[in-house]
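S.K.: sequence first, predicted coordinates after that:
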Amino acid sequence: MQSDEMIRARVVAGAFDTAAEEMSATVTRTARSPIFNEAHDFTTGIFDLHEGKARLIAQAPGCTLHLYAICSAVQAALDVFKNDLHPGDIILASDPGHGGTHIPDHVVIMPVFADRKPVFFPVVRAHFADSGGPVAGGYNPAARDIWQDGVVVPPLKLYEKGERRTDVFDLILANNRVETWLKGDLDAMRGACLTAARGIERVIERFGLADVRASIGHNVAYTERRVRAEIGSWPDGDYHAETFIDHDYQGAHDIRICCTARVRGSDITFDFTGSAPQVDGFVNSTLANTLSFVFVAIASCIDEDVPINEGYINPVRVVAPEGTVVNPRWPKPVGNCTCICGAEIAEVALLALSQCAPQRVGVNCHKLPLAYTSGRYEDGKPWISLNFHGYTGGAGAAYGTDGWGLYPPLMTGVILPSIEMNEMQYPMRIERHEYVTDTEGAGLWRGAPGVGTRIRFLASNITNAMLAGVRHPTRGFCGGNDGPPNALALTSEGVRLDVTEVVYNHRLARDSTIEFLRGGGGGWGAPHERPPASVLADVSNGYVSIAAAEEVYGVAIDERTLTVEQQRTTELRGDRRPAHGQE
């Protein structure tokens, strides 16, 4: 590769990344719903056609678990319209059977033409505030089939040759409880694609289509070399792990997810053979969702400076037997798959990798205590709140670092909405949102502490509450402790209801509350190997109590002086020696 080709490849890569980031900014600044303009629950990317297949060539930071699912959805849409694409077309889809995950995640795709052919495809994948169906917000724990998850939207043209298809547009709006939000969000997604198209056209005009495509090929090959180099550093072998879903909200419990990671040179296969059969409840994972969470797991093990594009995917193969919970047959419900069992898919893949790449794994946590609330403003217009603040917390540890922040890497790019804006947009007050002492998974490096949240509603509403991560909380790695379980409680008119698994269409009166405890992240490495000074700092910061420091970490702390009692600590830790080269 000549130096001028290398420079051009990096300039082209930067131009496409910039176009994807401009798409993201466009959605944020022009969308109507808080889930877009505040929480940023969407992802933008750009694809090209390579040997007749859609290929990811650029992406902006967003909701990480969307990334691979975008690939499947784009390919499915292009399979439908491959001979019927025109400038100005906009394709919309949310069909789990056509490369989708769960129905709330919609994808908008626009072809960009060069030499009179569709060559590039700006794409936005986003979680809509509502998607029709029996339950406001799109999470129906009573669903027994896909149609009870929401309104299925197969790939269709929302715009054709630049003209809005009013009949299709009106049909989509008519099946949504917050159509004003939806209209604004669809316009924002289209505007983002148009913005990217202008950037792409400038790159083609500057370098020419042939050189642009050659540069893209170089960039994809670079990413693939980097990913293969990492995988190739791991010892060949078969590494098996298993984990469990708490329940399916329909009576099934301890649903097994197992994975064998087969490392062969610079290739890796994740084989989910042996996982539980598909279940009645809505925790089944579509194949696209399973692939996406495997991608999240492998991506978290690779250096963060590696560009994310198709080269990430090429070394990875996934085996997900049909008819299992990780690849169900139509029309099983899948509405919760981006939380459960997506969390367990990433978790079990990382547990398998911990046996061959222990210093690369950790940080996973996505077992959310969900509570979706809907009601009406004083003027009668509907509102739907995802109660984002109750889901935050739980970032696990990794080699060399404690868990940090509020969102785990699975939600990288999703932004915690401003409390003040949240209280302006909804009839609610957030009375508590803080770390809770002794709610971390202990370890040589500890998980982030759990978060306690209390939301008070200023108007009556309907809430669906779904609890997970109790029987099987977030796992620790390499000898680290698991995180503690989640908890969720509803209080209305003086009556407290502790949610054990699910509460369906529960009416809350004005002045009612929802209280969340989002369990902390899992630890990495044995707790007794954590340096006493680090434990003391955690005690000083209120993350760990003095009692837990002694009981869990084997570190005795003088309560009066807040200093480590060296002799007592030595006695507590006995003759234990660090196993990971830490002193």
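M.R.: Cool, got the structure.
S.K.: please make it C-alpha for all contacts and neighbour counts, starting now.
M.R.: OK.
S.K.: next SSE downstream of the helix or strand hosting F270?
M.R.: In the assignment (DSSP states H and E), F270 maps to strand 267-271. Downstream of strand 267-271, the first helix or strand assigned by DSSP H and E is helix 287-299.
S.K.: show me how far that following helix is from its chain's centre.
M.R.: 10 Å (Cα atoms, centre = their mean, to the nearest Å).
S.K.: now stretch 296-309
M.R.: Its chain's C-alpha centre and that of stretch 296-309 lie 14 Å apart, by Cα atoms, centre = their mean.
S.K.: what residues sit buried inside it?
M.R.: For stretch 296-309, the buried set under the neighbour-count rule, 16 or more other Cα atoms under 10 Å, comprises 296-302, 306-309.
S.K.: could these go into CSV alongside distance to G45?
M.R.: Shown next, in CSV, are the buried residues of stretch 296-309 (distance: Cα to Cα, whole Å):
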residue, distance to G45
V296, 16
A297, 19
I298, 19
A299, 16
S300, 19
C301, 21
I302, 20
V306, 16
P307, 13
I308, 10
N309, 9
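S.K.: ok, residues contacting the strand holding F270?
M.R.: Under the criterion Cα atoms under 8 Å, 6 or more residues apart in numbering, residues 228, 231-232, 259-263, 294, 315-320, 349 lie in contact with strand 267-271.
S.K.: all helices for the stretch 351-500 of the chain, in order.
M.R.: For the stretch 351-500 of the chain, applying DSSP state H, counting those that start in this stretch gives helices covering 419-425.
S.K.: which of the contacts of strand 267-271 are the two that sit furthest away from each other?
M.R.: The most widely separated members of the contacts of strand 267-271 are G232 and A320, with 23.3 Å between them, by Cα to Cα.
S.K.: if you count what's nearby, which of these two comes out ahead?
M.R.: When G232 and A320 are compared on other Cα atoms under 10 Å, the one with more neighbours turns out to be A320, at 22 against 16.
S.K.: what residues are up against that one?
M.R.: Counting by Cα under 8 Å, 6+ apart, A320 makes contact with 271-273, 287, 326-327.
S.K.: switch to 6 Å and redo it
M.R.: 272, 327 (Cα atoms under 6 Å, 6 or more residues apart in numbering).
S.K.: below is structure B, check it against A:
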Amino acid sequence: MNPVQLSIFANRLAGVCDEMGAVLRLSALSPNIKDRLDFSCAIFDARGRLCAQAAHIPVHLGSMAYAMADLVAGREWQAGDLMVVNDPYLGGTHLPDVTVIAPVLVGPTLLGFAVTRAHHANIGAHSPGSMPVSTDLAQEGIVIAPTLLKQQGQWDVPLCRRLAGLQADARAVLPVDNARFADFAAQASACEAGAARLVALAEHDGAALAQAFDALNDYGERRARARIAALPDGQYRFADYMDDDGQGQQDIPIVLALTIRGEEASLDFTGTAGQVAGNINCPLSVAAAAAYYCFRCLMDDDVPACDGLFRPIKLYAPEGSLLNARRPAAVAAGNVETSSRVVDVVLGALAQVAPEAIPAASQGTMNNVAMGAGGEQGWDYYETMAGGTGGHATGAGLSGVHSHMTNTLNTPIESLESHYPLRVHRYQLRQGSGGSGRHRGGEGILRELEFLGPASVTLLTERRRYRPWGLAGGGEGAAGENRLNNQALPPKYSTEVAPGDRLIIASPGGGGYGG
């Protein structure tokens, strides 16, 4: 393909991913998907190599790129099939992130896959919001091994009922009418829309589609190698710490030796803590997603997001460590909190390589809040909260935004109060939380919620003890704070609340840049 054809093709694929995202958002019922946009969409070739993605959530997309080939290999795919999976040890992230995969076939020929991944606020964990302070994978919800949700266009009704939480004797014939199943059906619709667009593209371009996928990834690899080659060779070390694991262990190190040699980069996490009792462990695919994201940020915007970008990047984390945990280690917070710290560590090393290109640390946490109540009027709510980003060589950090591994939005106050028994008393920037410097870090936010009914609440947060670091002499960002009825709470915490109780979450600010 000539450069013009390749550019047109890459943008066509990106457009398919954008359309998938629009279908998913407009079809879903939960605020977590339709308001916060906690989902991702991507296109893969027949061998499971990433070829295009929408500008969605890095931790979703990077982990899919790392593991998709193993998920789709060795299967007899048929038109109308839909696979569903959430197993973190088989290419997932944590159990609430459910992946739906649709094969794209023209006649008997497999061309590729249309894929969505979305966060479900109820995946059957032992606490509302399905983000518990857990010590075992089984406590975190339903584990879905790679299974056909649809086979040749026909729903697997028992599986659908299980995902919808319906009892075996429930009267509903199909769970598609069940509100809890609506988000799964929305994912299926988005995948089928993407598959239809790829089939139309294949019918237009014929057998050239597979060659176009290859050309796109080869181009991405060339661009990645050229960018890495422009970095100075050497070994660069950086370490940072997790606050705690929620089970009494604190000051948990993540250690990186980054080696740049020619056109390749290798990341060795030897020296990182072993897996812990709490749920901040993560599978290697999540650590890979964080590393890939950091290197993608070094590249120009016009570089296509594809598998080829990651070929020059090698990753190693010892098996049984925090970043390469063994089943059945708990992983609910690894996807959200540990991935954020891996970004800080990789960027900290890259700041020694390309200091003008790397910002100070952003808030370094997703400030996870999960809550809900059981019973006939039961509800589940989950949200990540924004904070400050780091200052950088050309300007100040951003205030009140989601950063790095989470690319979601907030839940609007109107949506929050209309869906749940909650009242928002304060929602504002946290003045003075950004680190000092020539370019200040961005400000965190402060949100105060009042409970209008009894509920269970779980917090999975970080940067409450270790503050976001500054660069080039810039100051640290403020640590985050959690308070219930004005009493300080630990970073990982679960409790019952009564009507009238008030929860305050104050998110960290970003680090400052320059003295």
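M.R.: Arrived safely. All figures in this text were calculated on a predicted structure; none of them were measured in a lab.
S.K.: in the strand holding F270 of structure 1, what counts as buried?
M.R.: Neighbour-count burial for strand 267-271 of structure 1 [16+ other Cα under 10 Å]: 267-271.
S.K.: now those as JSON lines including distance to P122 of structure 1?
M.R.: Conversion of the buried residues of strand 267-271 of structure 1 to JSON lines gives the following (distance: Cα to Cα, whole Å):
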{"residue": "D267", "distance to P122 of structure 1": "29"}
{"residue": "I268", "distance to P122 of structure 1": "29"}
{"residue": "T269", "distance to P122 of structure 1": "30"}
{"residue": "F270", "distance to P122 of structure 1": "29"}
{"residue": "D271", "distance to P122 of structure 1": "32"}
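S.K.: just flag the most distant two among those.
M.R.: D267 and D271 (13.0 Å).
S.K.: my read: D149 of structure 1 touches G335, true?
M.R.: Yes. If you go by Cα atoms under 6 Å, D149 of structure 1 and G335 touch, sitting 5.5 Å apart.
S.K.: map R483 of structure 2 across to structure 1 for me.
M.R.: Taking TM-score structural alignment, the alignment pairs R483 of structure 2 with A489 from structure 1.
S.K.: I'd say its match and S512 touch.
M.R.: No. Using Cα under 6 Å, A489 of structure 1 is not in contact with S512, being 10.8 Å away.
S.K.: of these two, who's got more company?
M.R.: Higher neighbour count among A489 of structure 1 and S512: S512, with 22 against 18, using other Cα under 10 Å.
S.K.: leaving aside the residues adjacent along the chain, what's closest to that one?
M.R.: S492 (4.5 Å; Cα to Cα, 6 or more residues apart in numbering).
S.K.: so who does that neighbour touch?
M.R.: 508-509, 512.
S.K.: just A164 of structure 2 next, same as before
M.R.: Contacts for A164 of structure 2 (Cα under 6 Å, 6+ apart) come out as 180-181.
S.K.: alignment lookup: it to structure 1.
M.R.: So A164 of structure 2 corresponds to L173, using TM-score structural alignment.
S.K.: ok but that match is inside a helix, no?
M.R.: Yes. Under DSSP: H, G, I helix; E, B strand; the rest coil, L173 of structure 1 falls within a helix.
S.K.: if I look at it, how far off is D185 of structure 1?
M.R.: 11 Å (Cα to Cα, to the nearest Å).
S.K.: start to end distance for stretch 325-341 of structure 2?
M.R.: Terminal-residue distance, stretch 325-341 of structure 2 (Cα to Cα): 16 Å.
S.K.: start and end residues in structure 1 for that stretch, please.
M.R.: Going by TM-score structural alignment: stretch 325-341 of structure 2 matches residues 328-344.
S.K.: what's the answer for stretch 14-34 of structure 2, then?
M.R.: Going by TM-score structural alignment, stretch 14-34 of structure 2 lines up with residues 17-37 of structure 1.
S.K.: if you count neighbours, what's buried in that stretch?
M.R.: For stretch 17-37 of structure 1, by 16+ other Cα under 10 Å, it's 17-28, 30-37.
S.K.: ok, now stretch 150-164 of structure 2?
M.R.: Per 16+ other Cα under 10 Å, stretch 150-164 of structure 2 contains these buried residues: 150-151, 155, 159-161, 163-164.
S.K.: from the residues you listed, which two are the most distant?
M.R.: Checked with Cα to Cα, these reach their widest spread between Q151 and A164, with 18.3 Å between them.
S.K.: for the contacts of S492 of structure 1, which one is nearest N464 of structure 1?
M.R.: L508 (10.4 Å).
S.K.: my read: the closest one touches L458, true?
M.R.: No. L508 of structure 1 is beyond contact range of L458, at 10.4 Å (criterion: Cα under 6 Å).
S.K.: okay, those two: which has more neighbours?
M.R.: L508 (21 against 15).
S.K.: whatever helix or strand T18 of structure 1 lives in packs against which elements?
M.R.: Assigned by DSSP H and E, T18 of structure 1 falls within helix 3-30. Counting by 3 or more Cα pairs under 6 Å, 6 or more residues apart in numbering; DSSP states H and E, the packing neighbours recorded for helix 3-30 of structure 1 are strand 42-50, strand 53-59, helix 179-207.
S.K.: give me the distance between the helix or strand following that helix and the centre of its chain.
M.R.: Next helix or strand after helix 3-30 of structure 1 toward the C-terminus (DSSP H and E): helix 34-37. In this view, helix 34-37 of structure 1 has its centroid 16 Å away from the chain centroid, taken as Cα atoms, centre = their mean.
S.K.: so how far does helix 34-37 of structure 1 sit from its counterpart in structure 2?
M.R.: When structure 2 is superposed, helix 34-37 of structure 1 averages 0.6 Å from its matched positions, counting by mean Cα distance after the TM-score superposition for structure 1.
S.K.: does L110 of structure 2 fall in a helix, a strand, or a coil region?
M.R.: With three-state DSSP as the criterion, L110 of structure 2 reads strand.
S.K.: please say which position in structure 1 it maps to.
M.R.: So L110 of structure 2 corresponds to P118, using TM-score structural alignment.
S.K.: could you pull up the contacting residues of that match?
M.R.: 111-112.
S.K.: how about the one 5 residues further on?
M.R.: Listed by Cα under 6 Å, 6+ apart, the contact set of V123 of structure 1 reads 44-46, 108-109.
S.K.: that one should be in a helix, yeah?
M.R.: No. Read with three-state DSSP, V123 of structure 1 is strand and lies in no helix.
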